[in-house]
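> got a predicted model here, sequence first, then my questions.
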Amino acid sequence: MAIKPPFTELHIPKAPSGFYEGHSLPIALISKVSMSLLVIWALVWPANAGSTLGSLNWRLLETFNSFYIIIVGFFAFFLLAVAVLPSGRKVMGREGEKPEFSNFSWFSMMFGAGLGVGLMVFATAEPLGLWGSNPVVISGAVAGGTEEALQSGYRYTFLHYGFHAWVIYVVTGLSLAYYAYTRDMPLTIRSALTPLFGRYVNGFFGHIVDVLGIVATILGVSVTIGFGVSQFIDGVYAVTGMEWVMNMGAEVPTPSKVGLIAGLVVIMGLSIISAVSGVGRGVKYLSNLNLVMSIILLLTFVVFGSFVFAMTTYGSALVDYILHFVQLSFGAWGPQSAVDFASLLPAEAQPLAESLSGAQNPWGSFDSFVAGLEGDAAALPPETLAAVYEAGNAGRQFGWQAGWTTFYWAWWIAFSPFVGLFLARISKGRSVREFIVGCVIAPALVCFAWMTILGGTAIDLELSGAAEGAITGASNTNKLFVTLQIMLGDGAFLSGITVMCVVLVMTFLVTSADSGILVMNTIMSGGEQETGIKHRIIWGILLTLVIGALLLAAGEENPMNALQSAMIIGALPFTMVMGLMCVALAKALYRDSLREKHGVAGE
């Protein structure tokens, strides 16, 4: 059988002159118009936008929860196979080509773009939250917030910020880098589907694929910046005491919408300035600064925190995570209908099924379920109520998984066009195996250290009674600052570290936002890595408007709701694109190995 060269005749029509010179007009207009309509909807009809996005989000989760869980598990084992097979030796570049960036700068940029803000916000919040609520806890096997819940809490913490999270980024990044550097194709989303669809990606189908990547990027970056700006405002309040940036009427002071919008304008203004300077200067220098300050923060917790407790937890949690890897990869839950729930109830409880539906609530406990019962339901004997609670376990497991793990997978998937393309942009000259190991194993192990050293210290302070519930009672974005205050006490050192954390959050945000702006322009320009300054500014402004409008569309109680819902909705189509990327990459690697064997040119 004749072995043909691969299809590389990718043509993305670009405007020859005018405002969009060098850019794809269909991609630019479709993506900008769709995002502009979202902004107008959220600003003119904020209540309608917030409620509609929330309702649609939940319907999609009910239908596609299992799909999200299983496909991420598939990504993990797919990349493992690619790394182990001989194709992993292939270098993404010309023969003898050396990597563009040093290992330190390469790691700094991937770390800052991939999880910088997420680690600052969730290094304490995630372990504490999962310590109190995780699938083992809601099943009733152990009580939340106890020493017995520590193992399962970190199992799911490592799941959400470990190998599974990074394989999502690497599926997209490896696909883009492979075609760009071994076949000299444009660094854009549609290139990853050429082995499957050939010349069809040159038309409208290819435009839609690229637009899906841009939309997912905007929404994924928006959620990250939303969380980061909230922590930034918490830090500003901790340093300055300015109450106008906070909602002081809440049970726990949280950033107000005025404060969030003010912080957003500051961050995005700096991001646009950095994006204008390009990857080689602004992003690179900021990323190196981020990593240095991150190390200082980590060392502060090593010296003053619960380091022995953290390292013990690190080792046991890593082993536990690996032992449960397959189950965590494919253990998906579906929604439990009212009929199914009623059919599992004891006979005497079945007439009261509607009153007992609280047993399906994933955010409570058995005690809170019993405390909330009234009338005949409350009069049921304890053994019957225990059986009722057990009958609702499937509903609780689904609700928890959809609201926590699936939210993370959608977030990482929405973030993956940005992080994946950015990883591809900085990884020329590296082998396929080096790319997978370097971008999955190394950053995941560092994330584990952050989660155990920072989060473990917070948990130890709560277990020992030193915190007296102050950390768990704080908002997610303020838990880091409360932990620092309890750990260090008052004084100049606390003030200095707090200021550094505020600066670190700011630089992480700027790095994420300006990298996202550069990536969106790369896609819009058909893979060009150097794009016009005016378009970087426009995308920066549009990104600011999207985040601001969706923050305003949400309720004061949780300003992130509309952003999160829009992100999960926008991530779903790109999840399907990523599945096709895996099939296409498997085909490309296999066919290229045959071409090498038969001496057929790869370009």
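Thanks, I have the structure now.

> from here on, just use CA atoms for contacts and neighbour counts.
Fine.

> part of a helix, is Arg94?
No - per DSSP: H, G, I helix; E, B strand; the rest coil, Arg94 lies outside any helix segment and is coil.

> ok, it - how many residues close by?
A count of nearby residues for Arg94, using other CA atoms under 10 Å, gives 13.

> wait, doesn't it sit right on Lys428?
No - assessed by CA atoms under 8 Å, Arg94 is found out of contact with Lys428, at 9.2 Å.

> overlap in contacts of the two?
Tyr181 (CA atoms under 8 Å, 6 or more residues apart in numbering).

> now the helices for the stretch 251-400 of the chain?
257-277, 284-304, 307-323, 325-330, 338-343, 366-371, 375-378, 382-391, 393-403 (DSSP state H, counting those that start in this stretch).

> can you state the direction angle for the third one and helix 284-304?
Using axes from the mean of the first three to the mean of the last three CA atoms, to 10 degrees, one finds that helix 307-323 and helix 284-304 are set 120 degrees apart in direction.

> next up, a second structure to put side by side with the first:
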Amino acid sequence: MLDKVHDLFRLRTSPVIFFVSAGLIAVFVILTLVMPEGMASFWGAGSGWIYDNLGWFYISGLTIFLIFLIIVGFGRFGRIRLGQDDEKPEHSDMSWFGMLFAAGIGTILMFWAVAEPANHFAEPPRGESTGVEARSMEAASEAMGFTLYHFGLHTWTIFALPGLAFAYFIYKRNLPPRVSSIFQPILGDRIHGPIGKSIDIFAIVGTIFGVAVSIGLGTLQIHAGLAQLFGVSDADWNFIIIIAVVTIVATISAVLGVNKGIRRLSNFNIWTAIALLIFVLATGPTVYMLRGTIEWAGVYLSMLPELAFWNDTLADTGWQNGWTIFYWAWTVAWAPFVGIFIARISRGRTIRQFVAGVLGLPTLFTIIWFGIWGSGVFDIEFNGDGGLVDSVLEDGVETALFAFLAEFPLAPVTSAVAIMLVGVFFITSMDSCSLVLDDMCNGYEGKAPLHQRAFWTVAIGTIAALLLTATGEGGLAALQEVALVFGLPFFILGYFIMYNLSRAMREDAGEVGFLRTRRWLQTLPPEEYERRMEEADASLAEAVVAPDYAEGTQPENAPELEHAEQPPVVEEYRVRTGETPIIDPANPGDTGIPPRG
């Protein structure tokens, strides 16, 4: 049945993964529209249990993941290249850096640049337990320490750990771009079976929820800016228009692909964000902001060892649940998508370059970004007329950025630029997400019909629009709680990632030279393998269904592995001599395989 529907719509994907994922998402949307309060209550109970019982698990786990990445990145395995041993990076450093933010936390930086320092300044996270008085200089220092903790090394660890694993298994072992591929050392060719498909379906659904929450929150911020500039009302159709515009542009970008769409938008946005940052620095208290940025970097580094294990045990204020644990659980929910996307743009880099780049560069930019904006907030409160923090607390965090820009010259222009930045950051999040979701369903990169690729951006936009307008805060709250609950299994996945990645590197790497590794043949899902066989695709000369490596690529001193026994589909549709395919790339039509039927 699913195959017939699949062929009717001219798709090229895994029918089970695609339709089951879409069906589960549709069921959630329908139930939320029918009973938003009930859904919010149900999922809220689950997220509440996580808050009350597993906060320590998130805090300690992320620190363990960070330590693991540093050890792997700067140990002997750091020299392994994510791709062929002589492969070069596909994208320039600047384009790579821009796309990291496009899929990562570019949207979050815009949303919280002013709001988080202002909130922690007015309500110090550890105020009563440490004697820090609200709105004092000590409160300002602690506010910046917590803000940078939330958006620095630990947040990027959430993306870097799965990203490194995906890059290794996809480009070193040539496995499908799916979450199930991470389990290949344990599951073998069962990554194509029910267990593997269940993992991928769960990952797709959880990613959709996490990104849809971000789109919903971003829509609120864009609307707040438009309301300030043009007096746009709170009517539902205004929210629908905002989401529709973002979705249309994201769909076009996704159809164009990484190089023509996402890369160009990402480069444009990162340069525009830097220009806005320079404008704020130049027209504001420049020296004050520069001094503050350096000081906040020191505050962050000094507080980091304590915060990395701080669980609010003694005071037990509950503050950590609403901020730190919420951030970690929500961000983890869309870590599979960001991880695969970062892997996709990082091919050809060494593990050391990957770890240093994904952890170091964004964290450095985050320190500069929040250092300048946060110092500007404190300057207004301590040396100016004040009132900005009160405005943020009264009007909501979505208005914070625009209230801040109102204190600077050319406020209408900079606010318009900020609205555009928020919009484009959400566009690049949606289009990169759609590409990754499509690859996860297909089990390979490329060759997907354009309407199939566009489906995911439309789905994300539709979910955000329906839940934001038809159910109001109830639907968005329910979706947020779902994302938090789905984030827990993904967080547990981190421990499997560490084990499987370590095991794979030990299996593949030798001890001499530049760590020559086995060259793994490309692994395709069975249904895609059959399609390419019928098309006489020459790429099958280097493809298998059961994960396997090429003959003659066994490095010295590496443990022996047996070649995988290929499933029946290979015996039926592929002509092989021993372990070497006889499909001639120069004459791929001559396969000797009779047509079906």
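Noted; the coordinates are in hand. All figures in this text were calculated on a predicted structure; none of them were measured in a lab.

> got a TM-score for the two of them?
Between these two chains, after superposing, the TM-score reads 0.81 (TM-score structural alignment, normalised by the length of the second structure); 515 aligned residues with a CA RMSD of 2.4 Å.

> circling back to that earlier point, closest one to Leu518 of the first structure among the helices of the stretch 251-400 of the first structure?
The closest of the helices of the stretch 251-400 of the first structure to Leu518 of the first structure is helix 257-277. By CA to CA, the value is 6.4 Å.

> mind checking which helix or strand the equivalent of Trp328 of the second structure over in the first structure is in?
Mapped onto the first structure by TM-score structural alignment, Trp328 of the second structure lines up with Trp409. Element membership of Trp409 of the first structure [criterion: DSSP states H and E] is helix 405-425.

> cool, and Gly163 of the second structure?
If you go by DSSP H and E, Gly163 of the second structure is part of helix 153-167.

> ok, Pro13 of the first structure next?
Using DSSP H and E, no helix or strand contains Pro13 of the first structure.

> please name the nearest non-neighbouring residue to it.
Sequence neighbours aside, Ser24 is the residue nearest to Pro13 of the first structure in space, at 6.0 Å (criterion: CA to CA, 6 or more residues apart in numbering).

> count of neighbours near the one you found?
Using other CA under 10 Å, Ser24 of the first structure is surrounded by 19 other residues.

> ok, now which ones touch the residue mapped onto it from the second structure?
Matched to the second structure by TM-score structural alignment, Ser24 of the first structure sits across from Ser14. Counting by CA under 8 Å, 6+ apart, Ser14 of the second structure makes contact with 441-443, 527.

> which of those residues map to contacts in the first structure?
Compared against the first structure with both residues aligned by TM-score structural alignment, their matches' CA atoms under 8 Å, these retain 441-443.

> how about JSON lines for those, with secondary structure and neighbour count added?
As requested, these are arranged in JSON lines below (DSSP: H, G, I helix; E, B strand; the rest coil; neighbours: other CA atoms under 10 Å):
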{"residue": "Cys441", "secondary structure": "helix", "neighbour count": "24"}
{"residue": "Asn442", "secondary structure": "helix", "neighbour count": "26"}
{"residue": "Gly443", "secondary structure": "coil", "neighbour count": "26"}
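
> circling back: and the two most separated of the contacts of Ser14 of the second structure?
Top of the distance list for these (CA to CA): Cys441 and Glu527, 11.7 Å.

> so Ala343 of the second structure touches Phe166, yeah?
Yes - the pair Ala343 of the second structure and Phe166 passes the contact test of CA under 8 Å, sitting 5.9 Å apart.

> the more surrounded of the two?
Applying other CA under 10 Å to Ala343 of the second structure and Phe166 shows that Phe166 carries more neighbours, namely 31 against 27.

> what's the match for the more buried one in the first structure?
Counting by TM-score structural alignment, Phe166 of the second structure lines up with Leu176 in the first structure.

> also Gly360 of the second structure?
Checking TM-score structural alignment: Gly360 of the second structure goes with Ile441.

> against which helices or strands is the helix holding Gly163 of the second structure packed?
For helix 153-167 of the second structure, the packing partners by 3 or more CA pairs under 8 Å, 6 or more residues apart in numbering; DSSP states H and E come out as helix 36-74, helix 326-333, helix 335-345, helix 351-355, helix 361-383, helix 473-508.

> make JSON lines from these and add distance to Leu153 of the second structure to it.
As requested, those are arranged in JSON lines below (distance: least, CA to CA, whole Å):
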{"stretch": "helix 36-74", "distance to Leu153 of the second structure": "8"}
{"stretch": "helix 326-333", "distance to Leu153 of the second structure": "12"}
{"stretch": "helix 335-345", "distance to Leu153 of the second structure": "15"}
{"stretch": "helix 351-355", "distance to Leu153 of the second structure": "11"}
{"stretch": "helix 361-383", "distance to Leu153 of the second structure": "6"}
{"stretch": "helix 473-508", "distance to Leu153 of the second structure": "16"}
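
> buried deepest among those helices, which one?
helix 335-345 (a mean of 27; mean count of other CA atoms under 10 Å).

> could you dump the helices of the stretch 251-400 of the first structure into TSV with distance to Leu128 of the first structure added?
Converted to TSV, these look like this (distance: least, CA to CA, whole Å):
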stretch	distance to Leu128 of the first structure
helix 257-277	24
helix 284-304	16
helix 307-323	13
helix 325-330	20
helix 338-343	30
helix 366-371	19
helix 375-378	31
helix 382-391	24
helix 393-403	16
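
> tabulate these (a markdown table), appending mean neighbour count.
Output for these, formatted as a markdown table (neighbours: other CA atoms under 10 Å):
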| stretch | mean neighbour count |
| --- | --- |
| helix 257-277 | 20 |
| helix 284-304 | 18 |
| helix 307-323 | 17 |
| helix 325-330 | 16 |
| helix 338-343 | 16 |
| helix 366-371 | 14 |
| helix 375-378 | 13 |
| helix 382-391 | 18 |
| helix 393-403 | 23 |
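
> mind checking those helices for the one nearest to Ala123 of the first structure?
helix 284-304 (10.8 Å).

> which stretch of the second structure lines up against that closest one?
Using TM-score structural alignment, helix 284-304 of the first structure pairs with 263-283 in the second structure.
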